[in-house]
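Visitor: Take this sequence and fold it.
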Amino acid sequence: MPIVAGNNMNSTRKAGRERLVLFHRPIHNAYGLTLQKFICDRPFAARVAFSYILLHTSSNLSSRTSSTLKYFNNMPGYPKLKLIDRSAFPPKIVLPDVAGYTGQFFDVKLNPNWKEAEAGSYACVHHGRKRQEFFDTGFGQMASLAYPDADLEHLRPSMDFILWLFAFDDMIDEGGLRDNVDGTKLAVDITMDVLRNPDTAQPKFKIAASLLSFFQRMRANSSPATIKRFVDASDLYTQAILQQTVNRSVDDVPTVEEFIELRRDTSAVKMVFAVLEYSLGLSLPEEVHNDPIIAELSLCGNDILTWANDVYSFPIEQARGDTQNLVFITMWDKQLDLEGAMEYVDQLTRRRTQDYVEAKKKLRSFGPELDAQIQLYIQGIEYWVQGSIDWTFMTPRYFGAEVENVRDTGVVDIMAPIAPSAPIVVDV
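Guide: Just a heads-up that it's a prediction; the model follows:
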């Protein structure tokens, strides 16, 4: 299939359009200059190595560097988005029609047990603003699109997992632990402890306790291989989230290629695909997951879903001052304006969709019993991808009250800066 621009994408930009003005990394004070210049003037490998030092030796840092970290973790003026000039943004943008072309290859389906599972999941959420937010946002509907073939016994825990995942992601992204390296590391350590020591862990941290509740039910009726994949994927996710927090705290911007590698883990898609296996009662051996074609299908699904999310969430993420988004990374790394970056990511996503289609044609047989499970798994990947993309236009999470208008026209306003969530304390 030829790669063409989407119906909602104006792919012809004026030849003389000025490119987005990109600022050099800012200088806050002498300490900020010392740390930021050290990191930003070095190759990515050196930046990662220094980030590792920050993460794993913070207790032994010099007072000068410790002061710098404290400064970064408490910087005023959020949301900052200091690396680009907001005034160069157009007031509106036309979003690529990702759903239009992925929908040619992937189906969407809603689990018939949706309402019953949702009632149980929401009943366990504490009363107050967060519970109402879950209702209004429709996370239960999201889970029912993601796991449409799960029976009620498996859908309810899977839905609880989705609620946990969005809550954890929002805590990291929207301000609760934003730019707070020490707080994020503590949250990550507690989270992984409940998965590695589920029989002894008694977390006071509510989000970790919610994950433990789901995990205990998953362990009760899932294969050891699926459980191991979930724990391993969770480790990749939490470590990537921690690295992303370091990147945010020092305004570090990787290349597009480097960011894609990190984003494959910060997306948590490897976790949701492990839960997909659980939701369907599958028991796929490592032989299947290590097969190059199966691995490519999973990776393509991860990329398509994640890049589409970065496109659709860009308007609100830039308003929060978040630069850890593939659209922004493309603007910075490829020196493109906003419309050019949107088109670039759209073309990447189209090519990845075609990669999926071509890889699927090469799928070999593993024998009748495994083939039946593999077909369910692959269909589940496709449901996840299309369900997630379509849900973007069913929820107010990304476009607020304008969601129906954005769905119909593809046009979205570039939001003004919005206030962050209140900082949180991680209970030990």
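Visitor: Going by C-alpha atoms from here, please, whenever you check contacts or count neighbours.
Guide: Noted.
Visitor: which one is residue 391 nearest to, not counting chain neighbours?
Guide: Leaving aside its sequence neighbours, residue 391 sits nearest to residue 142 (CA to CA, 6 or more residues apart in numbering; 6.3 Å).
Visitor: ugh, wrong one, I meant residue 382
Guide: residue 106 (5.3 Å).
Visitor: count of residues packed around the one you found?
Guide: Neighbourhood size, residue 106 [other CA atoms under 10 Å]: 19.
Visitor: again with residue 123
Guide: Residue 123 sits with 10 neighbouring residues when counted by other CA under 10 Å.
Visitor: what's the spacing between it and residue 168?
Guide: Computed as CA to CA, to the nearest Å, the residue 123 to residue 168 distance reads 19 Å.
Visitor: before we move on, the earlier item: am I right that the residue nearest to residue 382 is in a helix?
Guide: No: per DSSP: H, G, I helix; E, B strand; the rest coil, residue 106 lies outside any helix segment and is coil.
Visitor: hang on, the earlier thing: I'd like the distance between the residue nearest to residue 391 and residue 404.
Guide: Counting by CA to CA, the gap from residue 142 to residue 404 is 17 Å.
Visitor: Tell me which of the two has more neighbours.
Guide: Legend: neighbour count by other CA under 10 Å for residue 142 and residue 404, higher for residue 142 (25 against 15).
Visitor: The more buried one belongs to a strand?
Guide: No: with three-state DSSP as the criterion, residue 142 is helix rather than part of a strand.
Visitor: Settle this for me: it is touching residue 387, isn't it.
Guide: Yes: with contact defined as CA atoms under 8 Å, residue 142 and residue 387 form a contacting pair (7.3 Å).
Visitor: how about this one, so we can line them up?
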Amino acid sequence: MSPAMDISVQHFKLPDYLAKWPWSRTLHPNYDELRGESASWIASLHGYLPQKTLDNYNPCLLACLAYPQRKKELVRLGCDLMYFYLVYDESTDVADDEEITRAEDVVRKVLADPLSLSGSKHFIGKVVKRLREQAGDLVDFKASSNCLDHFIANMNAYTKAIGQEAEERKNKHLRGVEDYLLLRRDTGAARPALALLEFGLELPDSVLYHPVVAELTDITIVLLAIGNDMHSYAYEHASGLDGHNIVTAIMHEHKLDLQDALDWLGVYAEARVHRFLELMSHLPSCDSMTDSNLKIYIDGLGYWVRGNDNWSCEIRRYYGSGGLDVLKTKSFTLKSSK
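Guide: A predicted model of the protein is given here:
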């Protein structure tokens, strides 16, 4: 093998910042049923994603780890939402500006009016129509429900941010860590997924936007971004898509090599975990029903963080067949061409 084709394999240690996270891996009891239903639905739309991509990603596993104690109808919506993320992410990674703008416009119009014909022939439009109808059914026409509005607003923010990410990727623009996380809060797709936690709980905005609850939600969004970027780094590095990744941002801003950047990330993430657990003792108190439902919401945040970490290692997308070893040893290999 010539020097130009030589492949070096380096081993790196991942930060174990969830060592003290009190929520354990929990899988929804209807996982097999939900996976079958959701997979059949996405296949019925005759999309363009290869079956191998769908299998390697296993969106329903993520939803069933993220919403392990919620009713089946909500988790089914979560499964379908994870499929939407996969479809949207894969398509926008290779789309031009016009195609991305078109997709964003379709999502916005269908969310505003699921009966709109604007997205009826667009694959993404068909997916979003299903999500919007499911979300509407879960609200049960309660006038007090604000969760649907939150879900729609967060979905629109997600697609808009994806367009911004694509523009920056094209221009090879690298952000600093905190600036990166500002955009990543939306490109990470956590906000719409966390909005589903609100469904059925009837939590008023005065509770959801209470400074403590709002900070807990924001910390969760950051931890999900960190977990996703950390586990996807090797995959994105191999695909040349690691420009929009917090690990790259750390290396660029702080002039660190990969292992030092991962260590830096571990310290950063542990501080957020510590803050989250500290805030748990300062939750607002209203009436007994609202307090009970708020606990369900906070547990939902906890399960999302743990579920995302486990899912990232249990699927084949990021580590192939070696993900369970990564989960156990907190180490991975990175192949790079010399």
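Visitor: quick one: TM-score?
Guide: With the length set by TM-score structural alignment, normalised by the length of structure 2, the two chains reach a TM-score of 0.89; 322 aligned residues with a CA RMSD of 2.0 Å.
Visitor: aligned partner of the residue nearest to residue 391 of structure 1 in structure 2?
Guide: When structure 2 is aligned by TM-score structural alignment, residue 142 of structure 1 is paired with residue 62.
Visitor: Residue 293 of structure 1 too?
Guide: Using TM-score structural alignment, residue 293 of structure 1 pairs with residue 212 in structure 2.
Visitor: Count the neighbours of its match for me.
Guide: The burial count for residue 212 of structure 2: 18, using other CA under 10 Å.
Visitor: Helix, strand or coil: sort out it for me.
Guide: helix.
Visitor: which residues touch residue 92 of structure 1?
Guide: Neighbouring residues of residue 92 of structure 1 by CA atoms under 8 Å, 6 or more residues apart in numbering: 411, 412, 413, 414.
Visitor: pretty sure residue 28 of structure 2 contacts residue 67?
Guide: Yes: between residue 28 of structure 2 and residue 67 a contact is recorded at 7.0 Å, counting by CA under 8 Å.
Visitor: Quick check: residue 380 of structure 1 touching residue 275?
Guide: No: with contact defined as CA under 8 Å, residue 380 of structure 1 and residue 275 do not form a contacting pair (10.5 Å).
Visitor: Identify each buried residue in whatever helix or strand residue 329 of structure 1 lives in, please.
Guide: Here residue 329 of structure 1 sits within helix 326-334, counting by DSSP states H and E. By neighbour count on 16 or more other CA atoms under 10 Å, the buried set for helix 326-334 of structure 1 is 326, 327, 328, 329, 330, 331, 332.
Visitor: Tell me the residues of structure 2 aligned with it.
Guide: Using TM-score structural alignment, helix 326-334 of structure 1 pairs with 246-254 in structure 2.
Visitor: And stretch 250-258 of structure 1, by the same measure?
Guide: Mapped onto structure 2 using TM-score structural alignment, stretch 250-258 of structure 1 spans residues 171-179.
Visitor: Neighbours of residue 64 of structure 1, how many?
Guide: 12.
Visitor: if I line the two up, what does it land on in structure 2?
Guide: Under the alignment (TM-score structural alignment), residue 64 of structure 1 maps onto no residue.
Visitor: Is there a neighbour count for the residue nearest to residue 64 of structure 1 when sequence neighbours are not counted? I'd like the number.
Guide: Excluding the flanking residues, the one nearest residue 64 of structure 1 by CA to CA, 6+ apart is residue 31, at 7.3 Å. Residue 31 of structure 1 has 18 neighbours, counted by other CA under 10 Å.
Visitor: Equivalent analysis for the one 5 residues further on, please.
Guide: By other CA under 10 Å, 20 other residues sit near residue 36 of structure 1.
Visitor: How about it: what's its closest non-neighbour residue?
Guide: residue 250 (6.2 Å).
Visitor: was I right about the one you found contacting residue 72?
Guide: Yes: using CA under 8 Å, residue 250 of structure 1 is in contact with residue 72, at 7.1 Å.
Visitor: I'd like to check which residues are in contact with residue 293 of structure 2.
Guide: Applying CA under 8 Å, 6+ apart, the residues contacting residue 293 of structure 2 are 201, 202, 203.
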